[in-house]
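Below are the sequence and a predicted model for it; my questions follow.
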Amino acid sequence: MSIEIIFWAFFGGIVPALLWLDFWLHEDRKHPEPRNLVARTFLLGMLAVLFVLPLQKGTDVMMPGLIMPAIIIWAILEELFKFIAGWLGGMRTNENDEPVDQIVYMITAALGFVALENTLFILGPLADADIAGSVITGNLRFIGASLLHIVSSGIIGSAMAFSFYKSRKVRVVYIRRAIVAAVIFHVLFNVLILKFGGTGTILAFSAVWVGAIGLLWAFERAKKIAPR
């Protein structure tokens, strides 16, 4: 595989993720997070893919033919590792001082994950000299998979934002429930795509767009949360 193919795969995976990231960071333009923490969180999101993929492969080996359990475990792994990336990237620092910051860091981690995951998906068609296939794959993942990860991680970030000024015990409950909700959303998206053909794909894409609108609403609400 040539360096040129790898370059274009990275370009097709990372640039769209950075465009999404710019959009969401613009939503927090009045009190932006430090660029070094945003970059670190993004890179940790990318690194998470390298941990998740072997575990997902191991799941396939241990559960041959068991599609539904594998889909659930895959979703759990992705949501947990994105959460860890967001936590290590910026949420455990002193700069994490506003409710909305939780959403920013979780979305940033998700987009780092998306960047490398999409790169790997695009790499296959490019390696086979299927330019049209790589473009179609990139476009579909820019809309579908990217929004899926943004919304699912945004669910967790929103829960953390809305519980930001609550007790530690309450925050833990919010986070646990949000992770479960994110996994359910993730699983439903994958099941619709894999099991219900064209109709399922339309429903899945519609769901992530509705989720994105809901996330924008949560983002605006989080900006207004103040300590009581």
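Thanks, I have the structure now.

okay, CA-based contacts and neighbour counts for the rest of this
Will do.

Could you check how far I156 is from A181?
Separation of I156 from A181 (Cα to Cα, to the nearest Å): 8 Å.

repeat for P69
Taken as Cα to Cα, the span from P69 to A181 is 17 Å.

Those two - which one has more neighbours?
The neighbour comparison of P69 against A181 (other Cα atoms under 10 Å) goes to A181, with 16 against 13.

Which is the succeeding secondary structure element to whichever helix or strand that one is part of?
Using DSSP states H and E, the element containing A181 is helix 168-195. Next along the chain after helix 168-195, taking DSSP H and E as the criterion, comes helix 197-223.

Against that first model, consider the following:
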Amino acid sequence: MFSLITAAIAPGIALLSYFYLKDKYEMEPLRLVVRQFIFGVLLVFPIVVLQRVFSSWLTFPYLDAILAGALLEEFFKWFIIYYTVFTHVEFDEPYDGIVYAVAVSLGFASMENFIYLLNNGLSIAWIRAFLPVSGHALFAVVMGYYLGKAKFTTRKKKFLLLSLLYPFILHSMFNLILTSNGIWYISLIIPFMFVLWWIGLRRVKMAHHMVYHANSKNMGFGQD
């Protein structure tokens, strides 16, 4: 059981540590990051129930992958972040959105990973780490980046919408690839993950640039 727990949560903890330590200016209180991670863990249980209900209605597998998978998961992660930390005093720079979103998402991914490995064994742990766990982290980077933009620019509604829409689109594409079979799966998933990492790391860089721009010029956060 110890090996199972370690294999299930180690990728999530490693990725969370990576993005947490990427904060160049002011690291977030660890207690808040841990709290968001726990919220993500607890979020698995109501989502699983809702997914079973949705899946009983959606007999077409690709529609199930988009609505019961991507939409439900990204919406509830977004909901938790928005209502528990978006207005918190510690959310005081754009990169903070990435940290908190990644914490919630990797809490969710770690619990989901534990349940999956419990049912299917440890032999696929490395595949789970490379695909679903890192995928959840990178969807969250995009979500957190636009939440940071929403908080620190005047176009709040636009960026709040994008903070949900873009992760949903990326997650839907990811799920659709996983739902496909044979050569399509092999030929698409690896380049997709490389592109996803490129998108995520670019959003990290852009969030840091917004903070640097604000600190150096004292003109508020960028509008682009």
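Happy to help now that I have it. Since the structure is predicted, the reported quantities are computational estimates derived from the model, not experimental observations.

now the longest helix along structure 1: how far from the chain's centre is it?
Longest helix in structure 1, counting residues (DSSP state H): helix 131-162. Taking Cα atoms, centre = their mean, to the nearest Å, the mean C-alpha location of helix 131-162 of structure 1 is offset from the chain mean by 6 Å.

do stretch 145-159 of structure 2 as well
Worked out by Cα atoms, centre = their mean, stretch 145-159 of structure 2 lies 17 Å from the chain centre.

With stretch 184-195 of structure 2 instead?
In terms of Cα atoms, centre = their mean, the centre of stretch 184-195 of structure 2 is set 19 Å apart from its chain centre.

and if you look at stretch 29-49 of structure 1?
On Cα atoms, centre = their mean, the centre of stretch 29-49 of structure 1 falls 13 Å from that of its chain.

what sits up against that stretch?
Stretch 29-49 of structure 1 has contacts (Cα atoms under 8 Å, 6 or more residues apart in numbering) with 25, 78, 81-82, 85-86, 88-90, 95, 101, 105, 108-117.

so where in structure 1 does stretch 190-201 of structure 2 end up aligned?
Under TM-score structural alignment, the match for stretch 190-201 of structure 2 in structure 1 covers residues 205-216.

Can you mark which positions in that stretch are buried?
205, 207-209, 211-212, 215 (16 or more other Cα atoms under 10 Å).

Of those residues, which is the nearest to V135 of structure 1?
Of all the buried residues of stretch 205-216 of structure 1, V135 of structure 1 sits closest to F205, with 18.2 Å by Cα to Cα.

That closest one against G144, yeah?
Yes. Between F205 of structure 1 and G144 there is a contact at 5.9 Å, judged by Cα atoms under 8 Å.

Spatially central residue in structure 2, please.
A140 (2.4 Å; Cα atoms, centre = their mean).

residue in structure 1 matching it?
In structure 1, A140 of structure 2 lands on S153 (TM-score structural alignment).

quick one: that match from S146 of structure 1, how far?
According to Cα to Cα, S153 of structure 1 and S146 of structure 1 sit 11 Å apart.
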